[in-house]
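*Asks:* curious how this folds, go ahead:
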Amino acid sequence: MASSNPTAGAGSRRLRVGRPSATSRDELERLAFELFARKGFEQTTVDDIAAAAKVSRRTFFRYHASKNDLVWGDFDSQLAGFRDLLAACPPEVPMMDALRGAVVSFNRFNPADVPWHRRRMELILRVPALQADSTLRYASWRSVVAAFVADRTGRPQDALLPRQVGYATLATCIAAYEQWLADDGTDLAELLDTAMRELQGGFGGHAPTTAFPAAP
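*Replies:* Predicted structure coming up:
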C-alpha cells in the first residue's frame, strides 16, 4: 500500500503551444488524478486522460493496462520493495516485530508525497469499482506476508498460520488507512505502528468499559 508522487512532467524537443505531451507514467497519473478530482473517477474515461496528456490511447496503454490500474501506480514494483524489506530483516528479530517494522517502513512517505498518496488511497478505498478491482492486488500483498511467515515458522505458505497472519495484517493496514483518511491530523506511520502493535498483542490490553452481567 504504497506509491510514488505522480508529479513528474516530460519535456519536448519542439516548441509547442500549451501543455507538452505527457510521456511518463507519473505525468499520466498526475493528469488523471486532476480529472478524477474534477469529474469523478467513474465519469473520467481513458480517452479523457489521453486527451489531457496529449497522447494516443496506445501510448496510455503502454504505461497502464486500464484506468483502474493507473490508480494503483507501479504496484508490482512496490510489492517487490515490500518483499525486500521483509527479507532484509535479521532472523533474530521476532516475526511480528519484523512484520510491523516492514509495514511501517513501507508506508513512510516524503511530506511532498503525502497529499498524492492520500488522494490515491481515497480512490482505492472509497470508489466501488476500485474496491472490486483490488481483490487480486490484495491477494498478492497477503501472499508476500504469508511467504514471510512461512519462512519464519517452517510451515507451508498455504498452511493456516501464514494465511491467517496475511489476512489479519491486511485488515489491520486497511483499518489504519481508513482512520488516516478520516482524520487529516493523523500520521500514517504512527497509526500503522499502533495498529500493528494491537494486532501483535492480540488486543488484550484493553479493560472493558462496562461490566457484563454474570451468566446465570
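
*Asks:* only C-alpha atoms for contact and neighbour calcs from this point on.
*Replies:* Will do.

*Asks:* touching the helix or strand Ala51 falls within from outside, list them.
*Replies:* Using DSSP states H and E, Ala51 sits within helix 46-53. Under the contact criterion CA atoms under 8 Å, 6 or more residues apart in numbering, helix 46-53 has outside partners 19-22, 27-28, 31-32, 35, 56-57, 60, 66-67.

*Asks:* may I see the buried residues of the strand or helix carrying Arg197?
*Replies:* According to DSSP H and E, Arg197 maps onto helix 188-200. Neighbour counts over helix 188-200 (16 or more other CA atoms under 10 Å) mark Leu188, Ala189, Leu191, Leu192, Asp193, Thr194, Ala195, Met196, Arg197, Leu199, Gln200 as buried.

*Asks:* how about stretch 34-42?
*Replies:* Within stretch 34-42, the residues that count as buried by 16+ other CA under 10 Å are Leu35, Phe36, Phe41.

*Asks:* cool, stretch 82-89 as well?
*Replies:* Quick answer for stretch 82-89 (16+ other CA under 10 Å): Phe82, Arg83, Leu85, Leu86, Cys89.

*Asks:* from those, which is closest to Cys173?
*Replies:* For the buried residues of stretch 82-89, the residue nearest Cys173 by CA to CA is Phe82; the value is 13.6 Å.

*Asks:* what about the nearest residue to that closest one once chain neighbours are set aside, how many residues close to it?
*Replies:* Once flanking residues are discounted, Phe82 sits nearest to Phe106: 6.1 Å by CA to CA, 6 or more residues apart in numbering. A count of nearby residues for Phe106, using other CA atoms under 10 Å, gives 20.

*Asks:* cool, Pro111 as well?
*Replies:* Using other CA under 10 Å, Pro111 has 8 neighbouring residues.

*Asks:* list the contacts of Tyr138.
*Replies:* By CA under 8 Å, 6+ apart, Tyr138 lies in contact with Leu170.

*Asks:* now show me the structure for the sequence below, then we'll compare the two:
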Amino acid sequence: MTTTRRTALGRPSATTHAEIERVAFALFEERGFDATPLELIAAEVGVGRRTLFRYYPSKNDIPWGLFDRTVEDFAALLDAAPLDAPLWETVHHGVVAFNDFPRDADPPHEQRMRLILRTPALQAHSVLRYRQWREVIAAYVARRTGASPSDLQPRTVGHVSLALSLAAYDRWLDDPSASLPGLVDEAMQGLRAHLD
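*Replies:* Coordinates of the predicted model:
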C-alpha cells in the first residue's frame, strides 16, 4: 500500500482530499467498505485519525468526496441558465451536466458510485446527501416559479429528478460501457411532464 510521508521534523506531511480518497478507495476495493476502519485509512495516508476528521467527518463521507462543493457548483450551474429557457429544460440539462464526470477521475466515478449505491452501510448516509441535492433543485424551481422550496411542485421536481438519475445510474452500473450522461438525458426526458 502507501508509505507514510514525513517532514524533516518527523511529522506527517500535508495531505489532500484526493490522496485520502485514492488510499481509501484502494482499501475499500481490497478489504471491503465495512472491513476498512478509519484508523487504517489514516495510517495508510500517514496522518492521525483526528487529522483525517478535519478532511472528512466520517468514513461514510469519504465516498462522497467534496460533495458540498459539488452541490454548490450544481446550484451555480442552474442559476447560470437563461431565465427565458423553459424550466423543465434547464433542470433537465443541469442534471445531465451535473452527472457528466471526466473519464480520468481518480477514483473512477464508476467505482465511487458502485460503492455508494451498492453498499448497504452507506444507504442511510446517502439519504442525507440526496436531500442536499434535491434541495438545490427545489430552491431553483421555487425561485423560477415564485413558490417556496417547501411547496409541493419544487419538492416533487427534486424527488423526480433524483429518481430519474438513480435509475440511469442503476442501468449504467449494469453496463459501464454505456454513456452515463446519455442515460441521465434519456431518463430526464420524463421530467417535462412535471414542469410543462
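
*Asks:* okay, the buried residues of helix 188-200 of the first structure in CSV with distance to Leu123 of the first structure next?
*Replies:* Listed next are the buried residues of helix 188-200 of the first structure as CSV, based on distance: CA to CA, whole Å:
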residue, distance to Leu123 of the first structure
Leu188, 17
Ala189, 20
Leu191, 20
Leu192, 19
Asp193, 23
Thr194, 24
Ala195, 22
Met196, 23
Arg197, 27
Leu199, 26
Gln200, 29
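
*Asks:* out of the residues you listed, flag the one nearest to Ser12 of the first structure.
*Replies:* Nearest to Ser12 of the first structure among the buried residues of helix 188-200 of the first structure: Leu188, at 37.3 Å, using CA to CA.

*Asks:* and that closest one, what's its match in the second structure?
*Replies:* Counting by TM-score structural alignment, Leu188 of the first structure lines up with Leu180 in the second structure.

*Asks:* next: Cys89 of the first structure.
*Replies:* Using TM-score structural alignment, Cys89 of the first structure pairs with Ala81 in the second structure.

*Asks:* wait, what's in contact with Asp100 of the second structure?
*Replies:* Asp100 of the second structure sits next to Leu180, Pro181 when contact means CA under 8 Å, 6+ apart.

*Asks:* any idea what it aligns with in the first structure?
*Replies:* If you follow Asp100 of the second structure across to the first structure using TM-score structural alignment, you land on Arg108.

*Asks:* same check, this time on Met113 of the second structure
*Replies:* Aligned by TM-score structural alignment, Met113 of the second structure pairs with Met121 of the first structure.

*Asks:* mean shift between the helix holding Arg197 of the first structure and the second structure?
*Replies:* Following the fit onto the second structure, the mean deviation recorded for helix 188-200 of the first structure is 1.1 Å by mean CA distance after the TM-score superposition for the first structure.

*Asks:* quick check: closest non-adjacent residue to His17 of the second structure.
*Replies:* Sequence neighbours aside, Tyr55 is the residue nearest to His17 of the second structure in space, at 6.5 Å (criterion: CA to CA, 6+ apart).

*Asks:* count residues in the vicinity of the counterpart of that neighbour in the first structure, would you?
*Replies:* Mapped onto the first structure by TM-score structural alignment, Tyr55 of the second structure lines up with Tyr63. Look at Tyr63 of the first structure: counted by other CA under 10 Å, it has 18 neighbours.

*Asks:* hang on, Tyr63 of the first structure packs against Glu27?
*Replies:* No - counting by CA atoms under 8 Å, Tyr63 of the first structure does not reach Glu27; the two are 10.6 Å apart.

*Asks:* mean deviation, the longest helix along the first structure versus the second structure?
*Replies:* Of all segments of type helix in the first structure, defined using DSSP state H, the longest is helix 128-153. Superposing on the second structure and averaging over aligned pairs (mean CA distance after the TM-score superposition for the first structure), helix 128-153 of the first structure comes out at 1.0 Å.

*Asks:* could you list every helix and strand in contact with the very next helix or strand once past that helix?
*Replies:* Next helix or strand after helix 128-153 of the first structure toward the C-terminus (DSSP H and E): helix 160-182. Counting contacts by 3 or more CA pairs under 8 Å, 6 or more residues apart in numbering; DSSP states H and E, helix 160-182 of the first structure packs against helix 114-126, helix 128-153, helix 188-200.

*Asks:* and if we set it to 7 Å?
*Replies:* helix 128-153, helix 188-200 (3 or more CA pairs under 7 Å, 6 or more residues apart in numbering; DSSP states H and E).

*Asks:* need those helices in a markdown table (columns: distance to Asp97 of the first structure).
*Replies:* What follows is these, written out as a markdown table (distance: least, CA to CA, whole Å):
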| stretch | distance to Asp97 of the first structure |
| --- | --- |
| helix 128-153 | 12 |
| helix 188-200 | 8 |
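
*Asks:* and Trp116 of the first structure, which of those is closest to it?
*Replies:* Across those, Trp116 of the first structure has its closest neighbour in helix 188-200 (13.4 Å, CA to CA).

*Asks:* tell me the angle the closest one makes with helix 114-126.
*Replies:* Per axes from the mean of the first three to the mean of the last three CA atoms, to 10 degrees, the angle that helix 188-200 of the first structure makes with helix 114-126 is 50 degrees.

*Asks:* chain center to helix 188-200 of the first structure: distance?
*Replies:* Counting by CA atoms, centre = their mean, to the nearest Å, helix 188-200 of the first structure is centred 16 Å from the centre of its parent chain.
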